[in-house]
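Asks: structure here, sequence nowhere to be found:
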């Protein structure tokens, strides 16, 4: 699920996530990869660890490079360097190659066939050679199926030069093996559980929203006054009219390119360290960091301080623009604008960055957003140079520019709490339950209302004047939005706030006592075995809901689709709902923790609720996307093909009723 708030409190959106597709196979152990490790010594202190994978014909092993959402999991290597006191020299190296079309994921992906070797160089103390313990995490696919990700551990003795595959030092008990066996429920029924879902990149959406962000930046006091000054300089100071037009257009092109280039470092980070740009929506630390940054941005817009880059940077760029002239001089003029306007554009770009990075969209989505932002800033300079008479229609600079900044400050303040809410949901802190979150938005909305009506003021506001019609209109729109939020504070049927689905915490994460812990008051079992027992007793089919606390699309399904009266009635009357949260970091009771024994003999520690249900989903359904819905009976027979994110209520209802019909015909 992706989101970006960039204009006014109630202009919100969510970008459709991409489901990752897998096929369900019969219950048989398939092991198409044979991993081996070896050691080569370069000198007394430098060693090369070599990990070689031999693949059966037709199988693909994927690169360490992260791909776009909907693609396979990358290969990862981990080492015990801190425990054994040796140093990793650079990243794990892999062969060069180009991305090829993968028929399973229907996208260009870098993968390896037949055999491939990965190399990690390390530096050790020659007097005390350590035992290196390494793990390889990987997944493989052929043209028809993908296997669940696996981890292969190695113990490597530098002293003897031997490297053997090991199941680590974790002791596996009979209880561990029994619980591992219990996790495999032996699904029967429909063959090939492929979700037939069209992928949507959302690139045009993020480009458009970045463009809107750029238009807003144009209305700030750091940028708006520059338009007539810069255009006049080009049209009157370039010698000839044609030269002036060319320079103005080049100026706009360079502005666009500068903001586009700002996203390039994130492409490097995306390939070097995918964790920076992926799966951030459930990362507690980064969500808290974004919360703090957005609060900092908000008070900057309020005028209590300015976020500026060192003045020496802009002065240096200005000097270069004057000394070079020509195309290079125009480029440095554009760069100077980007630097001196940072106090206004920085917080907006920060919103764009934070929102892109918390939607699994990665660097490419960020590039589209930056491109849209840069294009919006660039267009006025080119257009007004082509049509200079339009300058007469521009409003004069004044106090209204500061008002735009303050309004944006309130937006930043409201958006900040979404990041804190993500962290709170995943960690179960209980500090931002739904009504508290909405209450904070109400307070922020009231603050904006009081500002628009001139009751409260900020440091850079000018003298009080009669309220303009536009300001009054914005004030009444804000009042309407606050009025819309207020029922969300209650424990009534009006608390659903469908227009904001995905932003506030779910309805059941509430300060009020709820009859059930399920969405919309539905009875939802949080344990699979309990739910199956209830389904058997009630003689009803099971609706298995793989979900996540920080899954925006899950909330949209619950609050926009499940809340449809027809859908709700079918779910309540015809199904036993089992909701399993794959990102729940709450630790399991000690007697429920266990060491999951993988088919290849590896071991994975199951410590949290999310560990258990994520492994359960991948093991049984070869899928790790959310939301993911399965209809089955209590004997583990599938009743129709699983479904992913389905925003159309009629379509989802048809899917539900087809499952019920199949259950009754059994």
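Replies: Alright, I've got the coordinates. Quick caveat: nothing in here was measured; it's all calculated off a predicted structure.

Asks: please count neighbours and contacts with C-alpha atoms only from this point.
Replies: Will do.

Asks: doesn't residue 579 make contact with residue 531?
Replies: No. Judged on CA atoms under 8 Å, residue 531 makes no contact with residue 579 at a distance of 9.2 Å.

Asks: overlap of the contact sets of the two?
Replies: Common neighbours of residue 531 and residue 579, using CA atoms under 8 Å, 6 or more residues apart in numbering, are residue 525.

Asks: please say which of these two ends up with more neighbours.
Replies: Set side by side, residue 531 and residue 579 show more neighbours around residue 579, with 24 against 21, by other CA atoms under 10 Å.

Asks: that one is in what secondary structure piece?
Replies: strand 576-581 (DSSP states H and E).

Asks: quick one: list the elements packing against that strand.
Replies: strand 524-525, helix 528-538, strand 542-547, helix 609-621 (3 or more CA pairs under 8 Å, 6 or more residues apart in numbering; DSSP states H and E).

Asks: use this one as the comparison:
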């Protein structure tokens, strides 16, 4: 390591008010936990001790260096917010060792940052930090250690990626050597610590060669192959439009609830009566719609600020988040079924109502729109809650766009009917059908809660909600819903109908048919698209499953689960490439691929013939975070599912692809991966 640069300069940390400091400390503590420690993959740490006698009271300078991967930059200690500059905290020091003054850093670069749209200070290549120490004469420098926590953030301008702030605990001997982490030593043992626990790696022996992992490249251009790097964008595009349709459908469905539907003709009539011209009525209705859109979209903005883009994936996998969503869905379901009614405080509703009636013109109409969203809370909350639950696994814009689409669909009839008032005559009259619609939604939300409870069960390892139990509970819920729609059952607050209409009969048939369709799943039969919302079959396999055709089996016995070293060794021994399935217990798209693609004969044939298979759960309690970091370092993404073809000789990445794929696309990926492996393997021999 080079001597400590002369341009190292002193840095005085700015004073921060206590309340602001506590807030920032809380945010910095929460964000890294939610997002995993991905930045560690791209930064290696080293240290050096140099004797110093230039100033009295300082006899040792301890230099800490960060080696930053090409293409990435680390924000300096004095970089302004919202970038997260390096923050080094001494957590432990021997009694006879004193840290003198502040930590100093090398001169950083300064430039405009496209990620944060401000001028920042940063390091590329290397970053040097220096501690001035006063070490007592009796201290054994070969064994005495300084404990520090280094919080840092790195970004890649070319990729447009900023990884969340990461805290790296380091233990530095006073002779300048770094001590491997305790987690790594516990994993590999003292005997192999120097080989498998090199500081800066992923604290796992299998990841010691992380710098040797190479992305597929086109010639010498240094760019990732477009056929693989674009796959994540393609899969997200399809998912986004499906989510958009879900949001619009939820908004239209919310209009049919008893709290909202009767308000449509009353509101349009109010605009017609209180405006002298038709154009004025249209403008008032438009203002009313804008108020509705602003209210719900504001909720989406709040959700995105709380969740953020980088935290979405890990938050979606959190068992606490899934437990909260399941609880909310159950409460909403019971409310829709008539057990109780969800209401906002009366004072809040009355305040907005007074503002709407006491103010004239468009300001009063705005408050009327706000009042509608509050009054209809008991009916719209289940839709809004379910929609926001669907956004947790997406990016930051999903809550905003979702609520914008929901509210636009919700407000559309008010504007449309103001333009065409005669269309009011075509609306069906309010009646008991709205209560039936609300109760039916309650059954659907109750079934949806099973999915999130299953996620909690899988991550925490309770082994209570098995696949057959989840199927059985869903069958019972859909069966009861069908009987209710047929008029064979009634809830306590209503009477049985003397007769039922065609719409109610068709809905009952649909529920009963779905319940019967799921019945073979109790005995292990695949349920195609429905399997995406059920616990993985390999967790709750049944003996009767073997009675189904060979082509329907998922060959789970071929997969080596959560053991990357064992899988690499098996692949090397077999002379085959390793296919790594980065998956999650809570990943719906992963279940969809496993149920609908992995079970097909074309895929299982290639699994057995061409590959050794490895499955890594990135949201598990034991190694989930480490596997997620390994996935990020290997593939450059934490999206689930992600599939990587790796050459076990040298552990080189051959091919990768993310997201849900069709059968043809996945078969093409497997064929290309095995073909590229042969070429890669010959080149490395």
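Replies: That came through fine. None of the values given here were measured: they were computed from a predicted structure.

Asks: so what number do they get for TM-score?
Replies: Remark: TM-score between the superposed chains equals 0.72 [TM-score structural alignment, normalised by the length of structure 1]; 551 aligned residues with a CA RMSD of 4.2 Å.

Asks: quick revisit: contacting residues around the strand holding residue 579 of structure 1?
Replies: Here strand 576-581 of structure 1 makes contact (CA under 8 Å, 6+ apart) with 518, 522-528, 531, 534-535, 540-549, 571, 609-610, 613-614.

Asks: going through these, which ones are buried?
Replies: By neighbour count, with 16 or more other CA atoms under 10 Å, the contacts of strand 576-581 of structure 1 hold 518, 522-526, 528, 531, 534-535, 540-549, 571, 609-610, 613-614 as buried.

Asks: hang on, the earlier thing: so where in structure 2 does the helix or strand following the strand holding residue 579 of structure 1 end up aligned?
Replies: Under the assignment DSSP H and E, the closest C-terminal helix or strand after strand 576-581 of structure 1 is strand 594-597. Alignment note (TM-score structural alignment): strand 594-597 of structure 1 is unmatched in structure 2.

Asks: tell me the centre residue of structure 1?
Replies: Central residue of structure 1 (CA atoms, centre = their mean): residue 359, 2.3 Å from the mean position.

Asks: can you tell me how far it sits from residue 280 of structure 1?
Replies: 8 Å (CA to CA, to the nearest Å).

Asks: if we can go back for a sec, do you know which of the helices and strands packed on strand 576-581 of structure 1 lies nearest residue 627 of structure 1?
Replies: Between residue 627 of structure 1 and these, the shortest gap by CA to CA is with strand 542-547, which sits at 5.1 Å.

Asks: need the contact partners of the closest one.
Replies: Identification of contacts with strand 542-547 of structure 1 by CA under 8 Å, 6+ apart yields 531-532, 535, 554, 575-582, 617, 626-634.

Asks: in structure 2, what stretch matches it?
Replies: Under TM-score structural alignment, strand 542-547 of structure 1 corresponds to residues 578-583 of structure 2.

Asks: mean shift of the matching stretch relative to structure 1?
Replies: In the superposition with structure 1, the average deviation recorded for stretch 578-583 of structure 2 is 2.1 Å (mean CA distance after the TM-score superposition for structure 1).

Asks: next, the buried residues of stretch 573-588 of structure 1.
Replies: Result for stretch 573-588 of structure 1 [16+ other CA under 10 Å]: buried residues 574-585, 588.

Asks: now flag whichever of these is closest to residue 351 of structure 1.
Replies: Distance to residue 351 of structure 1 across these (CA to CA) is lowest for residue 583, with 24.6 Å.

Asks: now do the closest residue to that closest one other than its chain neighbours against residue 645 of structure 1, distance only.
Replies: Nearest non-adjacent residue to residue 583 of structure 1, counting by CA to CA, 6 or more residues apart in numbering: residue 610, 4.6 Å away. Residue 610 of structure 1 sits 20 Å away from residue 645 of structure 1, going by CA to CA.

Asks: what about residue 131 of structure 2, which SS state?
Replies: When classified by DSSP: H, G, I helix; E, B strand; the rest coil, residue 131 of structure 2 comes out as strand.

Asks: that one touches residue 97, doesn't it?
Replies: No. At 11.5 Å, residue 131 of structure 2 and residue 97 do not qualify as touching, with contact defined as CA under 8 Å.

Asks: give me the more crowded residue out of these two.
Replies: residue 131 (21 against 17).

Asks: so who does that one touch?
Replies: 61-63, 99-100, 102-104.

Asks: try residue 47 of structure 2
Replies: Taking CA under 8 Å, 6+ apart as the contact definition, residue 47 of structure 2 lies against 62-65, 172, 176-178.

Asks: can you list which of those residues are found in helices?
Replies: Counting by DSSP state H, these place none of their members in helices.

Asks: any chance of TSV for the residues you listed, columns neighbour count?
Replies: TSV is the format used below for these (neighbours: other CA atoms under 10 Å):
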residue	neighbour count
62	23
63	24
64	20
65	20
172	24
176	19
177	17
178	21
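
Asks: now render these as a markdown table, adding distance to residue 29 of structure 2.
Replies: Formatted as a markdown table, the contacts of residue 47 of structure 2 follow (distance: CA to CA, whole Å):
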| residue | distance to residue 29 of structure 2 |
| --- | --- |
| 62 | 27 |
| 63 | 26 |
| 64 | 23 |
| 65 | 24 |
| 172 | 23 |
| 176 | 29 |
| 177 | 28 |
| 178 | 25 |
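
Asks: longest helix of structure 1?
Replies: Within structure 1, and with DSSP H defining each element, the longest helix by residue count is helix 399-427.

Asks: which bit of structure 2 covers it?
Replies: The alignment of helix 399-427 of structure 1 onto structure 2 (TM-score structural alignment) covers residues 432-460.
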